[in-house]
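Peer 1: Test case, fold it:
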Amino acid sequence: MLQRSMEYRVLGRNGPRVSAICLGTMTFGQQNSEAEAHEQLDFALAQGINFIDTAEMYPVPARAETSGATERFVGSWLARQARERIVLATKVAGPARSLGWIRGGPLALDRANIREAVEGSLRRLRTDYIDLYQLHWPERNQPMFGQWQYEPDKERECTSIRAQLEALAELVDEGKVRYVGLSNEHPWGVMEFVRLAALHGLPRVVSTQNAYSLLNRVFEYGLAEVCHRESVGLLAYSPLAFGHLTGKYLADPQAPGRLSLFEQFGQRYGKPNVVPAARAYAELAAERGLTPAQLALVFTYRRPCVASTIIGATTMAQLKENLSAWDVPLDAELVSAIDAIHLRYTNPAP
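Peer 2: Predicted coordinates:
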């Protein structure tokens, strides 16, 4: 299907070699059956995608009844693959969200919790190692998932970053984890993980998985420089802004999708300028003979700060459209038009 050859990039200074597109799996077990999940995985692999991302808390929205289903679906597929062909990423859930069905809390990102989380993921994924193990979000107080400002009065006790790295180092030494990464991090956090790893001879993070799209370019303000200078790859998630950048919610605010199916989901997309910005990008796409999704994805695919873009779909048609954007050219005129809209509606969904 792809006309342009898939590109592969090394995460970090000497991390895994991953495809520039990563298949996200958070719908598996909620909106997608096991058979549908396997169909997506087979198709992605055939298109040159070697990078699969999941998490112990998936599918979303997180619920006790479905927790771990995504990893089980990926694991039943992985069991019939040549393991060395796949770069498999998963994540440990931290205590900053109320997920009481995961390890009783979890209470912390300490050694006991990280180790228990890894062992559970290995069982569900039917593998003896994880290529990239990520901290799903920081344990410390910091703005997250649509919050837009740091609030010092909400400081709380938390596991030190050094202790988190020491716990991860044990798993690397044991061969259960090959590389470590972050998710939903901020500049201070990335720098502190890098600094302490160098100071104490601990594993160096190779990536951070953060939201990045036409509606959310906050990464470019501080993290882009940090990650460039420190060789930490951006794994860009939500490039379609939970469907807003497909244009479907412009025609019908209740169109089928996670935002309409699940209340209180995707809080960052409820802000005032999201719809006007999405409409402006959709109009630009139409002018260039593209679908809104193709415009949104080619932007993310071609950004120099992005190591790999995580795409997800609930149907094969959506997955094929997402992959078709890989062949779309991004010229200077289109970049200028995108930037003009960005300056008019700057980061409406931070």
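Peer 1: Every contact and neighbour count from this point should use C-alpha atoms.
Peer 2: OK.
Peer 1: Now for the spatially most central residue of the chain: which residues touch it?
Peer 2: Centroid check for the chain by C-alpha atoms, centre = their mean gives Y237 as the closest residue, at 3.6 Å. Taking C-alpha atoms under 8 Å, 6 or more residues apart in numbering as the criterion, Y237 is in contact with Q209, N210, A211, Y212, S213, T309, I310, I311.
Peer 1: how about this one, so we can line them up?
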Amino acid sequence: MDYRRLGHSDLEVSLICLGTMTWGQQNTEAEAFEQIDYALDQGINFIDAAEMYPVPPMAETQGATETIIGNWLARSGRREEIVLASKVTGKSAMDWIRGGPRLTRQQIVEACEDSLQRLQTDFLDLYQVHWPDRATNFFGKLGYQHREDDDVAELGETLGALAELVEAGKVRYVGISNETPWGLSEYLRLAHQHDWPRVVSVQNPYNLLNRSYEIGLAEFSWRERVGLLAYSPLAFGVLSGKYLGGEKPEGARLTLFERFSRYTGEIPEAATRAYVELAREHKLDPAQMALAYVNSRGFLASNIIGATTMEQLKANIASHDVALSSKVLKGIEAIHQRYPNPCP
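Peer 2: From the prediction side, this is the model:
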């Protein structure tokens, strides 16, 4: 397993990160334990969670993912072997989370305390803002409309609260997620102005159907040492090709939850078909080719993979050992020119 420095921190994280958002919904605790044990055996040291997991979010399951991880930590005693990350929920209609989550000081401190209790640990290596409080373009939203009257927690209050958690020893480093170039630049400005912690990572979507991170944020990753934690590297599994032609595999995520439509549609399907055909032409597994492309990006800190079966998990982790030839990379760029970011 390869490891990369997470931003300017002293954390060395595995190139592959174990995602957890299915634990407590599609995966049982026993299955999650098996995934963690196998991942660590393969050299993975990085586990990413969130207070709202599992997904899709529901009041009756909220926090189950962190609880499962906490139970594994209590059973195994291997806390020092992993880099543990979680997230505080941004503004949303999920009123079962603190009556409606906001990124205020009070809510961030409360959220962190609750996560630490569920995770059965004294500290988080990385604590991330899951998405902005303000109305901006994330989760595939386009057509930005500025709102001066937007009722949001100021970024200064948010980062100030995170700084308190770092000072208290409950969080080692902070990161952001589903952020824009402006948002990242503002976090960096505030950190410099107030001598607060600098964010070390941005957890945004990045895959062959959505390379929008390259527009603006990738340069920040290089110049400001704020690495990408890529989520949805398989576009909800679409890039495996298993949904082509209207297929609905039993138990698959998009079969169970039709609400996840971000990577579906005529143009995304055409692009996916082209990528799958390219992979098969070069005798590559389509999913592994898609993951290997993400792994190869210099601005990447870690690639967050998730799986509901051990077969999927093993194949996804094995993408670490897949090197894409110049012909494959050229083919990927040619397809991208035909279908540029069909799912921003």
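Peer 1: Can you calculate the TM-score here?
Peer 2: TM-score for the superposed chains, counting by TM-score structural alignment, normalised by the length of structure 2: 0.97, backed by 342 aligned residues with a C-alpha RMSD of 1.2 Å.
Peer 1: just to revisit the earlier point, could the contacts of Y237 of structure 1 be laid out in a markdown table, adding secondary structure, distance to Q147 of structure 1 and neighbour count?
Peer 2: A markdown table is the format used below for the contacts of Y237 of structure 1 (DSSP: H, G, I helix; E, B strand; the rest coil; distance: C-alpha to C-alpha, whole Å; neighbours: other C-alpha atoms under 10 Å):
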| residue | secondary structure | distance to Q147 of structure 1 | neighbour count |
| --- | --- | --- | --- |
| Q209 | strand | 17 | 23 |
| N210 | strand | 14 | 22 |
| A211 | strand | 13 | 25 |
| Y212 | coil | 15 | 26 |
| S213 | strand | 17 | 24 |
| T309 | strand | 23 | 26 |
| I310 | strand | 22 | 24 |
| I311 | strand | 23 | 22 |
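Peer 1: picking that back up, please pull up the equivalent of the residue nearest to the centre of structure 1 in structure 2.
Peer 2: Under the alignment (TM-score structural alignment), Y237 of structure 1 pairs with Y231 of structure 2.
Peer 1: Excluding sequence neighbours, find me the nearest residue to that match.
Peer 2: Excluding the flanking residues, the one nearest Y231 of structure 2 by C-alpha to C-alpha, 6 or more residues apart in numbering is P205, at 4.7 Å.
Peer 1: Show me what that neighbour aligns to in structure 1.
Peer 2: That one, P205 of structure 2, aligns with A211 by TM-score structural alignment.
Peer 1: re the thing from before, pick out whichever of the contacts of Y237 of structure 1 sits closest to G257 of structure 1.
Peer 2: Nearest to G257 of structure 1 among these: I311, at 14.8 Å, using C-alpha to C-alpha.
Peer 1: my guess is the closest one meets A20, correct?
Peer 2: No - in this structure I311 of structure 1 lies outside contact range of A20 using C-alpha atoms under 8 Å: 10.6 Å.
Peer 1: what's around G331 of structure 2, how many residues?
Peer 2: 16 (other C-alpha atoms under 10 Å).
Peer 1: To which residue of structure 1 is it aligned?
Peer 2: Checking TM-score structural alignment: G331 of structure 2 goes with A337.
Peer 1: Next up, the contacts around that match.
Peer 2: L284.
Peer 1: Go again with 7 Å.
Peer 2: For A337 of structure 1, no residue meets the contact criterion (C-alpha atoms under 7 Å, 6 or more residues apart in numbering).
Peer 1: in which helix or strand would I find it?
Peer 2: helix 332-344 (DSSP states H and E).
Peer 1: can you check A230 of structure 2 too?
Peer 2: Assigned by DSSP H and E, A230 of structure 2 belongs to strand 227-231.
Peer 1: Give me the mean distance between the next helix or strand after that strand and structure 1.
Peer 2: Downstream of strand 227-231 of structure 2, the next assigned helix or strand under DSSP H and E is helix 253-256. Comparison of helix 253-256 of structure 2 with structure 1 after fitting gives an average deviation of 1.4 Å (mean C-alpha distance after the TM-score superposition for structure 1).
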